[in-house]
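Student: Below is the sequence, then the predicted model.
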Amino acid sequence: MKIGIIAILVLLLVLSGCKGYSDLNDFSKNEKEYSLEEGEQKLKETICESDIYNCADFETQSEAQEMMDLCGGIDNDIHELDEESNGIACEDLPLS
């Protein structure tokens, strides 16, 4: 579920950056081409810049781990998902 939300946010970021996106079939009008990677990077920066998630926001440990890893893992646990500082996020959640 969280992955679907992230995908939608990436798409919205990409589309919002495109000039003249009212005509989605004619990207030649854009002054700059935006790639999916650029949209993903912008989304990552937004998600990982402040503490907005906690373990209760995830259904499984693997979802929480994916978020922690996305934001830099144990070296940048911005959401404090790894209470024991052992590299494993939200250990009390079910694995999958």
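Tutor: Okay, I see it.

Student: For the rest of this, base every contact and every neighbour count on C-alpha atoms.
Tutor: Fine.

Student: Spatially central residue (nearest the centroid) of this protein, please.
Tutor: Among the residues of the chain, the one closest to the centroid is residue 44, at 4.7 Å (C-alpha atoms, centre = their mean).

Student: What residues of the strand or helix carrying that residue count as buried?
Tutor: When elements are assigned from DSSP states H and E, residue 44 belongs to helix 36-47. For helix 36-47, a neighbour-count test (16 or more other C-alpha atoms under 10 Å) marks 39-40, 43-44, 47 as buried.

Student: distance between that helix and the chain's centre?
Tutor: 7 Å (C-alpha atoms, centre = their mean, to the nearest Å).

Student: could you show me where the strands are in this structure, in order?
Tutor: For the chain, no strands are identified by DSSP state E.

Student: In addition, the following structure is provided for comparison:
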Amino acid sequence: MAKRQADASEKKGGVGLKAGKLRRDSRFRLVVIIALMVIVAALFFFLGKFKIALAGIFILLMVALGMERSGTDIDLGKLVETGSLEESRITKSDGFWAIGDDCDGTVDYDCANFEYQGDAQAFYEQCGGVNNDLNALDGDKDGEACESLPAN
């Protein structure tokens, strides 16, 4: 029973990390923005009395699309906290956004949180690789995280 609970928590961690990876994936974000634009455009034609609100939403989605395509993003929480636009800018690496506190060491990730070595490697590289391995995913410091996991 304990093994079953451990397996469930590992899978849950893996699913959470996969969802987090999707959230950071620029291509996925573009698809979501475009899908929302299509939905808003369709609603614009069917809901006459909400045209002004829907037009405003569509314009905001166009801005989001432009920011995503240009590689510009801002962490609004950090902007409010620091008041600095420069400090709130989110960086993009290999098509993925570095969002949240995953890389600052406040959340402890280990190889059990990943189903495949490639997922662990992507997370490891996003957080800075050998120079910033706060989660000790690369025990032998050879640049490969969680080498014991299966390849995907």
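Tutor: Right, received. Where do you want to start? Nothing here was measured: the structure is a model prediction, and the numbers come from that model.

Student: before we move on, the earlier item: what helices or strands is the helix holding residue 44 of the first structure leaning on?
Tutor: Applying 3 or more C-alpha pairs under 8 Å, 6 or more residues apart in numbering; DSSP states H and E, one finds that helix 36-47 of the first structure makes contact with helix 2-16.

Student: how many degrees apart are the helix it packs on and helix 36-47 in direction?
Tutor: Put simply, helix 2-16 of the first structure runs at 110 degrees to helix 36-47, going by axes from the mean of the first three to the mean of the last three C-alpha atoms, to 10 degrees.

Student: sorry, back to before: list the contacts of the counterpart of the residue nearest to the centre of the first structure in the second structure.
Tutor: Under the alignment by TM-score structural alignment, residue 44 of the first structure pairs with residue 98 in the second structure. Shown in contact with residue 98 of the second structure (C-alpha atoms under 8 Å, 6 or more residues apart in numbering): 24, 90-92, 126-127.

Student: count of residues packed around residue 66 of the first structure?
Tutor: Neighbourhood size, residue 66 of the first structure [other C-alpha atoms under 10 Å]: 13.

Student: all helices of the second structure, in order?
Tutor: 2-24, 26-46, 51-70, 76-82, 85-88, 117-126 (DSSP state H).

Student: out of the ones you listed, deepest packed?
Tutor: Compared across these, helix 117-126 shows the largest average neighbour count, a mean of 20 (mean count of other C-alpha atoms under 10 Å).

Student: post-alignment, that helix versus the first structure, mean distance?
Tutor: Its match in the first structure and helix 117-126 of the second structure itself, once the structures are fitted together, sit a mean 0.5 Å apart by mean C-alpha distance after the TM-score superposition for the first structure.

Student: For the aligned residue in the second structure for residue 61 of the first structure, give me its contacts.
Tutor: Aligning on TM-score structural alignment places residue 61 of the first structure opposite residue 117 in the second structure. Residue 117 of the second structure makes contact with 145-152, according to C-alpha under 8 Å, 6+ apart.

Student: can you pick the most crowded of these?
Tutor: Busiest of the contacts of residue 117 of the second structure [other C-alpha under 10 Å] is residue 145, holding 27 neighbours.

Student: Please verify my assumption that it contacts residue 137.
Tutor: Yes: between residue 145 of the second structure and residue 137 there is a contact at 5.0 Å, judged by C-alpha atoms under 8 Å.

Student: Give the intersection of the neighbour lists for the two.
Tutor: Shared contacts of residue 145 of the second structure and residue 137 (C-alpha under 8 Å, 6+ apart): 120, 124.

Student: Need the nearest residue in space to residue 48 of the first structure, chain neighbours excluded.
Tutor: residue 71 (5.3 Å; C-alpha to C-alpha, 6 or more residues apart in numbering).
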